[in-house]
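K.L.:
Just need the structure, nothing else, for what follows:
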Amino acid sequence: MLGDSKAIVTNQPGIHEKLDEIVAKHLSHEFKKPYQAHTQAAFDEMNALVQAFLAKNPQGEVILDACCGVGQSTRLLAKQNPNGLVIGVDKSAHRINRNVEDHQHADSYQADNYHLVRADLNDFYRLVKAANWPVSKHYILYPNPWPKSKHIQRRWHGSAVFPQMTSIGQQLILRSNWRLYLEEFQQAAGQVGLLGDISLVEHESDSQEPALTPFEAKYLASGQNCYQLKLSRKSSD
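P.N.:
Okay, here's the model as predicted:
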């Protein structure tokens, strides 16, 4: 893959000065936006699958792959976790319905323990929270950023659904080619008791496994660094 992805440019010199204030506001105000009908229907379908899976596998792992795009990451996570159930969610029907075509790594996508669904995550997150899915790992992999300072509330950590999204999963794993985005999320997550570190994503060019997402492959091929933020719940001890 030839890399032609441009590096992110921002007018922010560092973490947004109003980040803590914005997060605090969302933590103190309930998000009451009505659910969209198509997301409620999509959730009901997925919830039936999750409950059936848990009935057969009480200790089974449920893994959520948010903003899954074409589902490459969902398929790879399903193969890596053969005893789990992986749910990939994206707002775009076009992306969800596309097939991943990577003949070099064709075997990497062979799994049957995953489902892809089109839904608005602002609603889907709240429904997952209300249903108390026992999610073990919650992935948010590229791209979201909105790098202009005035768009801080369009980034996940500045959004009204941040309290619900960060309450899902024993581990929350994010990847981005914009380190500042992850630094902001890391700081915001501290307000809800999630702690973790940022590390560099390393991928060998001759690896038998493909990059986790097409965006990751494109960024790496363009010579950009990709970073991972892995968050876990702070111990109550």
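
K.L.:
make it CA atoms for all contacts and neighbour counts henceforth
P.N.:
Will do.

K.L.:
Find the helix or strand that the residue most central in space within the chain is a member of.
P.N.:
Compute the mean C-alpha point of the chain, and by C-alpha atoms, centre = their mean the closest residue is Ile140, 1.4 Å away. Using DSSP states H and E, the element containing Ile140 is strand 135-141.

K.L.:
show me what contacts the nearest residue to the residue nearest to the centre of the chain once chain neighbours are set aside?
P.N.:
Nearest residue to Ile140 in three dimensions, chain neighbours excluded: Leu174, at 4.7 Å (C-alpha to C-alpha, 6 or more residues apart in numbering). By C-alpha atoms under 8 Å, 6 or more residues apart in numbering, the contact set of Leu174 is 139-142, 182, 228-230.

K.L.:
Second input sequence below; structure requested for side-by-side comparison:
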Amino acid sequence: MNNMPTGDSKAIITNQPGIHEKLNEVVEKHLSHPFKKPYQMHTEQAFNEVNQAVQAFLSENPQGEIILDACCGVGQSTRILAKKNPQALVIGVDKSAHRINRNVEGFEELEEQGNFHLVRADLNDFYRLVKAANWPVTKHYILYPNPWPKAKHLQRRWHGSAVFPQMTSIGQQLILRSNWRLYLEEFQQAAGLVNLRGNIEALPVDVKNALTPFEAKYQASQQVCYQLSLVR
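P.N.:
Coordinates of the predicted model:
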């Protein structure tokens, strides 16, 4: 569907020998201290706009599904998920206006699908707004987030962030993918503290049908990509 990527992606290098020793301590701190940072105006405005579309969809489809595609980048995964789930409304969110507004070559026909929206927003705020609005999210995807592989950057990873309690309360199923297995192992351990359970599996190599450009590039570089699927 799209141009085949070149296999020039470098493997992740970390100074961590295993799961971060302070992971549980950091997660428990965030669980006991609610995240009360004021919302950024641009994210609150973007949420209000897309929430109108979500509420209109739910009004017409009371049993309709909402799928959240966090860190969606250029929105390739959002478009693919919309095509695979015509019964659902798929919301793709990324902090970069440049990525959100980029054309995705080879996916033009999916623009007519009509059951997805791309939103430029800060997920630290967007997650809290989704939680407050009680969207009926069935699947929540976090595909290839920035790994922040240095040990000192634990709190920049999603499972070490202050919004972790809210983000993990969204969706009946939470699905993460990464080419750094340790990231998923840490998230899996952190998720256990909020009663989410699941397994990590290696993904089959399928560059042509990769969900994201990063996934295609990693697989073309002979890197193994993994998926963590969590349920309550």
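
K.L.:
quick revisit: host element of the aligned partner of the residue nearest to Ile140 of structure 1 in structure 2?
P.N.:
Aligned against structure 2 by TM-score structural alignment, Leu174 of structure 1 finds its counterpart in Leu176. Assigned by DSSP H and E, Leu176 of structure 2 belongs to strand 173-178.

K.L.:
elements contacting the next helix or strand along the chain from that strand?
P.N.:
Moving toward the C-terminus from strand 173-178 of structure 2, the next helix or strand (DSSP H and E) is helix 181-192. Contact partners of helix 181-192 of structure 2 among helices and strands, from 3 or more C-alpha pairs under 8 Å, 6 or more residues apart in numbering; DSSP states H and E: helix 23-32, strand 173-178, strand 197-202, strand 226-231.

K.L.:
Quick check: Leu2 of structure 1 touching Ser222?
P.N.:
Yes - contact criterion C-alpha atoms under 8 Å: Leu2 of structure 1 and Ser222 qualify, at 7.2 Å.

K.L.:
When the two are compared, which one has more neighbours?
P.N.:
Neighbour totals were compared for Leu2 of structure 1 and Ser222, and Ser222 leads with 16 against 10 (other C-alpha atoms under 10 Å).

K.L.:
show me what contacts that one?
P.N.:
2-6.

K.L.:
Are any of these buried, and if so which?
P.N.:
Applying a neighbour-count criterion of 16 or more other C-alpha atoms under 10 Å, no member of those counts as buried.

K.L.:
Now render these as a markdown table, adding distance to Thr213 of structure 1 and secondary structure.
P.N.:
Shown next, in a markdown table, are the contacts of Ser222 of structure 1 (distance: C-alpha to C-alpha, whole Å; DSSP: H, G, I helix; E, B strand; the rest coil):
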| residue | distance to Thr213 of structure 1 | secondary structure |
| --- | --- | --- |
| Leu2 | 15 | coil |
| Gly3 | 14 | coil |
| Asp4 | 16 | coil |
| Ser5 | 14 | coil |
| Lys6 | 17 | coil |
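
K.L.:
now these in TSV, with distance to Ile168 of structure 1?
P.N.:
Below are these laid out as TSV (distance: C-alpha to C-alpha, whole Å):
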residue	distance to Ile168 of structure 1
Leu2	36
Gly3	34
Asp4	34
Ser5	31
Lys6	32
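
K.L.:
nearest to Asp44 of structure 1, of those?
P.N.:
Taking C-alpha to C-alpha as the measure, Asp44 of structure 1 sits nearest to Ser5 out of the contacts of Ser222 of structure 1, at 37.3 Å.

K.L.:
Is it correct that that closest one is in contact with Leu220?
P.N.:
No - with contacts counted by C-alpha under 8 Å, Ser5 of structure 1 stays clear of Leu220, the gap being 9.1 Å.

K.L.:
Skipping adjacent residues, who's closest to the residue mapped onto Tyr125 of structure 1 from structure 2 in space?
P.N.:
Applying TM-score structural alignment, one finds that Tyr125 of structure 1 aligns to Tyr127 in structure 2. Distance criterion C-alpha to C-alpha, 6+ apart; nearest residue to Tyr127 of structure 2, sequence neighbours excluded, is Met167 at 5.7 Å.

K.L.:
mean shift between the helix of greatest length in structure 2 and structure 1?
P.N.:
Scanning structure 2 for the helix with the most residues, using DSSP state H, yields helix 41-60. Taking mean C-alpha distance after the TM-score superposition for structure 1, the mean distance separating helix 41-60 of structure 2 from the aligned residues in structure 1 is 0.4 Å.

K.L.:
residues in structure 1 aligned with the next helix or strand after that helix?
P.N.:
Sequence-wise, the next helix or strand downstream of helix 41-60 of structure 2 (DSSP H and E) is strand 65-70. Using TM-score structural alignment, strand 65-70 of structure 2 corresponds to residues 61-66 of structure 1.

K.L.:
Now the counterpart of Gln36 of structure 1 in structure 2. Nearest residue, chain neighbours left out?
P.N.:
Aligning on TM-score structural alignment places Gln36 of structure 1 opposite Gln40 in structure 2. With C-alpha to C-alpha, 6+ apart as the criterion, Gln40 of structure 2 has its nearest non-adjacent residue at 7.1 Å, and that residue is Asp125.

K.L.:
SS state for the one you found?
P.N.:
Classification of Asp125 of structure 2 using DSSP: H, G, I helix; E, B strand; the rest coil returns helix.

K.L.:
what residues does stretch 120-136 of structure 2 touch?
P.N.:
Against stretch 120-136 of structure 2 from outside (C-alpha under 8 Å, 6+ apart): 39-40, 42-44, 46-47, 65-66, 70, 93-97, 100, 163, 166-167, 169-171.
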